[in-house]
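*Asks:* one predicted model, sequence on top.
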Amino acid sequence: MGNSYGESTAVQESEKRPFGMRDIIGYFFGDFGCNLSYSVVTYYLTIFYVSYIGIEATHFAAIMILTRVFDAINDPMVGYFSDRIKPIKGNRYKPFILVGGPLLALISAFMYFDTSGMSYGVKLAVCAISYVAWDFAYTLVNIPYGTLNSVITDSSEGRTKLSTARSIGAGVAKLPVAIIPLIVYQDKLVDGKVVSQFQGQLMFPVMLGLGVVALISFLLLYNNVEERVKPDDKRGEKQPSIFTTLRTLFSNRALIAQIIAGTAQTIFIYSASQLHQMTLQVKYNDGGLFSWFTLIEIAPLAIGVLMITPLVRKFGKRKVIIVPLIGTLVIYISMLLFPVDNSTTWIILMAIANMFTFGFQLLSWAMISDAIDYNEWKQGFRSDGSLYSSYIFCRKIGTAISSASVPLLIAYAAPSLELNNAATWTASNVNAIYNMSITFPLVGFGLVFIAYLLVFNITTEDYHAMQKDLGHTIDNG
């Protein structure tokens, strides 16, 4: 089934330079810059505010949930307006990055301003205000950035390369982030015993430095990608209201699969990193090992980038995601049933499990572009920003749930645990953290597996018919 207008609602703009390596490198720097901030929020925000600043877990959880009220307006509106603003010098999405990039770099640092010596009310206010400001700045950059994947090129193979570059950018961003544990975890002598403790006061200067790097990355993104896939002249007449646009989401199984996978990723997979960090600190007594653990998350990207294009050409994106995940699930189940007492063995098993996720890590963003194309094919209109923002909104709901649930679950499963008090690192508390650190990614990748196996519904035949009807470049999807 083609769209109701008989032709694509987007055209390839011929006066732009051809799509090529410059776009791929530029797109790499987008997620590199974003993840210099996002990864740190994922890994350290809860530890910083709950363990170091001293905010109660229940209060921190409430802040994370309440900020989603702001997101309920913020995300859809940024996506909606990015679809409808008048292009500036032929660009509809890039200008948002030029405004949001500096804001994100600055606010990311001030989130970690040391308020530990201030009143409890000030601590709560700084936490809430800085997180809302960070959330807005991140949305202002990330939604237009993600939408660019659909408008830089209409080729599925090109979009796969962009998605791969984005994933590599996110992975490479973990190289500077991996240095943070070596700085903020320091050995202290407590009651005659050397223990690893988190030094939260060092986070602010670290984030100022990363903010400068992020700002340079956003400028490299802006100056090296081109928006080529433009709407046709009657696009404005065909654009429905925001409510109609969002209603189509519920009939788009491909996008629903992406939402399930993306939300599972933010609730379970990303939040597991905090638990992994705690496991290394309290079970293996070396929080600094998290630097090495962070690096293993890059390994599947290094391996996958060499294989991803020929594998996708032969099997299609969906199978390349699904099949390797079986290995990941088997390893996590084994680690849960047979606890690992040696830190080196634990890191090696985690690394192998992570290797099998290369398909999901490298292709998930390209699948969103396919879901947006699918919506145009079935519904007859194109709303890249609105649909992408719906996906990002659900991911951020997942981030809020994980930020709220992790400290609450720790308080429930290990009620006496204090990360800066080694006397509370009892066997029961340590076992609770270890089990949660395995269960979270097991559930997360299990949901990703189900989403692509049972919910995602674009077959190879549908994909080729869709690309032909939309007038896009035909290649293997």
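*Replies:* That came through, no problem.
*Asks:* from now on I want contacts and neighbour counts done on CA atoms only, so please keep to that.
*Replies:* Fine.
*Asks:* any idea how far the host helix or strand of Ile256 is from the chain center?
*Replies:* Assigned by DSSP states H and E, Ile256 falls within helix 253-264. The chain centroid and the centroid of helix 253-264 are separated by 13 Å under CA atoms, centre = their mean, to the nearest Å.
*Asks:* quick one: name whatever helix or strand follows the host helix or strand of Leu45.
*Replies:* Element membership for Leu45, per DSSP H and E: helix 21-46. Following helix 21-46 in sequence order, the next helix or strand is helix 57-84 (DSSP H and E).
*Asks:* mind listing what's buried in that following helix?
*Replies:* The neighbour-count check on helix 57-84 (16 or more other CA atoms under 10 Å) flags 57, 60-61, 63-65, 67-68, 71, 74-80, 82-83 as buried.
*Asks:* so which residues of the protein form strands?
*Replies:* Using DSSP state E, the strands of the chain run over residues 10-12, 185-190, 193-198, 229-231.
*Asks:* so which of these is nearest Phe110?
*Replies:* Phe110 lies closest to strand 193-198 among the strands of the chain, at 18.4 Å (CA to CA).
*Asks:* that closest one to strand 185-190, inter-axis angle?
*Replies:* Angle of strand 193-198 versus strand 185-190, following axes from the mean of the first three to the mean of the last three CA atoms, to 10 degrees, is 140 degrees.
*Asks:* if you count neighbours, what's buried in strand 193-198?
*Replies:* Across strand 193-198, burial judged by 16+ other CA under 10 Å covers 195-198.
*Asks:* ok, structure two:
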Amino acid sequence: MNAKLKTGHVVTYSLGSLGLTFSQNCVNTFFLVYLCAYQKLNPIVMTVAFVLAGVWDAVNDPMLATLINNGKKTKLGRYRPWIALGAALNAVTLTALFIPVGGNVGLRYAYYIIMYVLWGMSSTVLNIPFWAMLPTIADTTEERNRASSLAKLIGGLGGFLCSTLATSFIFPNCAPIGMNKAYLILGVASAGITLVFVMLTVVFNKENYELPHEDVGLKQIFYFFKTNDQLRAYAVNFLLFTIGSTIALSQIIYIYTYSYENGTNLLSSSYSFTLFWIIACTGQGIAMFFYNQLTKKIPREKMYGASFFGCIVSFVLLFLVFFVLKPGAYLLNSVLVALSGAFLMTACGINQIGSTVMIADVADYGEYKTGKRSDSVIFSIQTFITKLAAAIAMLILGIGISVAHLPTISDVPIVDKDTGEYYGTVQLFEDDEGNYLVSDAETYEKLLHTEYGDRAVLVEGSVVGEKNMTILRAFMFLIPIPLAALGYVSYKKRYWLYGEKYQKIKDEIDRK
């Protein structure tokens, strides 16, 4: 007998989603810029390592999924113990990612690559059981829409809150003690928030619906993927969409980092990035909030398809808008960029809800085709795709950063070498020769009287050239366009699991 979906379960489940996205956005948004701009590591080396980590995920994700799927049900249920374990491991590795490592450069590369792999594995242990639990609290498509809509809506706040916490509170207040320490504080805070919100799901949520369950082995995983044509169709279109949106969104921090007053003089460091997320996430929130009402008038499959076109429109706007921005008009520029991003966030919101419902439907279809229920294995595909997409997106951005030849950023303490007076620590762009590029005359004069005076270079106008930024924006916003287009074509041609066709399959499963 199906258990009725309770509001309390939906709320506690959704709050856990905020914890998941907080960790993911912290890494996807800030880790690469931290490594390349502040730890001065080569972006191509690091991003190639991220892709290789994705290859390792292709091996270990099914193994972990099998372990989770075959785990025995406890008093807490089948999935909640794994969620608790994953949250603890994820918090530890998330903190470790942002620990500054000095000394030998080879040691730094090894440390951050290993920590990234371990964080990715902890994310698998956390994400697979979390999303696999959805069919145990929501049986019908309507209930799954309701649960996934709120989970994605609240989860979407994770990206906004993480970015706001970093750029509006931690970075401005901790910059005087150094950005390396500021990033570590961000890692610790994000780990704590992730752990607290995920544990709300573990403590207060219930697995109300008992699903048929059979143990599976690694050979059967490949069998599931081979026999489930809708799983393959879902994997392709979701991967292409996620790579494109991740390229544009997750690393947009680079645009703001290099477009502040001491960069290309287009955006203000005091509020622009936070304003972007406020406006962009408002569009996403509206789409998610009214998703259920919209699906009553517009078929879910059409809304999902429209999300690809929404992305393409936003990619074009985000690339073109920088050509009309005026230097020094910080508020106007910030609003125009944020409005362009709102199209992308709205499309992402619709796609996220649709894809979550789709993967639950694909799990039903897998049971219909094979007679075996393996939610953890099916949901591991979604987790793997998300991580692989992030790695590929970082690789493309790494290439873009190298081609754009962007300077790194250093924490420079301003101490008068004659009087010993300390003026504070500032963040300055540093070129390949080790020169500090300064556009502010007052900072330049103070720097001349420090031990770094012979490395100070006063730059008239923008420190980062418009050509360099245009190259970076081309990688961020033009490359994703064909990916979104191919994703839509793949979806239309290969995915058919909706409407009457899906309902017939679901009815057949319920009769067994």
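*Replies:* Received, thanks. Everything numeric here is computed off the predicted structure, so don't read it as measured data.
*Asks:* against structure 2, where does the helix holding Ile256 of structure 1 fall?
*Replies:* Helix 253-264 of structure 1 lines up with residues 229-240 of structure 2 when matched by TM-score structural alignment.
*Asks:* give me the contact list for the matching stretch.
*Replies:* Contact with stretch 229-240 of structure 2 is made by 225, 355, 358-359, 362, 365, 378, 381-382, 385-386, 389, 483-484, 486-488, 490-491, 494-497, as judged by CA atoms under 8 Å, 6 or more residues apart in numbering.
*Asks:* again, but for stretch 357-376 of structure 2
*Replies:* Taking CA under 8 Å, 6+ apart as the rule, stretch 357-376 of structure 2 contacts 65-66, 68-69, 128-129, 132, 134-135, 141, 144-145, 148, 211-216, 224, 227-228, 230-231, 234, 378-379, 382, 497, 502, 505-506, 508-509.
*Asks:* check stretch 317-337 of structure 2 too.
*Replies:* Contacts of stretch 317-337 of structure 2 (CA under 8 Å, 6+ apart): 261, 264-268, 272-273, 275-276, 279, 340-341, 473-474, 477-478.
*Asks:* so which of the contacts of stretch 229-240 of structure 2 are in helices?
*Replies:* 225, 355, 358-359, 362, 365, 378, 381-382, 385-386, 389, 483-484, 486-488, 490-491, 494 (DSSP state H).
*Asks:* and those, which are buried?
*Replies:* Buried among those by 16+ other CA under 10 Å: 225, 355, 358-359, 362, 365, 378, 381-382, 385-386, 389, 483-484, 487-488, 490-491.
*Asks:* how about the strands of structure 1 in TSV, adding distance to Val430 of structure 1?
*Replies:* Compiled in TSV, these are given as follows (distance: least, CA to CA, whole Å):
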stretch	distance to Val430 of structure 1
strand 10-12	55
strand 185-190	18
strand 193-198	15
strand 229-231	53
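*Asks:* Leu98 of structure 1 is nearest to which of these?
*Replies:* Per CA to CA, nearest to Leu98 of structure 1 of the strands of structure 1: strand 229-231, 20.0 Å.
*Asks:* tell me roughly how far that closest one lies from structure 2 on average.
*Replies:* Its aligned residues in structure 2 lie a mean 3.2 Å from strand 229-231 of structure 1 after superposition (mean CA distance after the TM-score superposition for structure 1).
*Asks:* can you list contacts of that strand?
*Replies:* Here strand 229-231 of structure 1 makes contact (CA under 8 Å, 6+ apart) with 9-13, 150-154.
*Asks:* and for stretch 382-400 of structure 2?
*Replies:* Contacts for stretch 382-400 of structure 2 (CA under 8 Å, 6+ apart): 28, 32, 43-44, 46-48, 50-51, 53-55, 57-58, 61, 120, 124, 127-128, 235, 238-240, 242-244, 246-247, 251, 359, 471-472, 475-476.
*Asks:* swap in 6 Å and give it another go.
*Replies:* Residues outside stretch 382-400 of structure 2 that contact it (CA atoms under 6 Å, 6 or more residues apart in numbering) are 43-44, 47, 50-51, 54, 239, 242-243, 247, 472, 475.
*Asks:* with stretch 418-438 of structure 1 instead?
*Replies:* 197, 272, 275-276, 279, 283, 414, 417.
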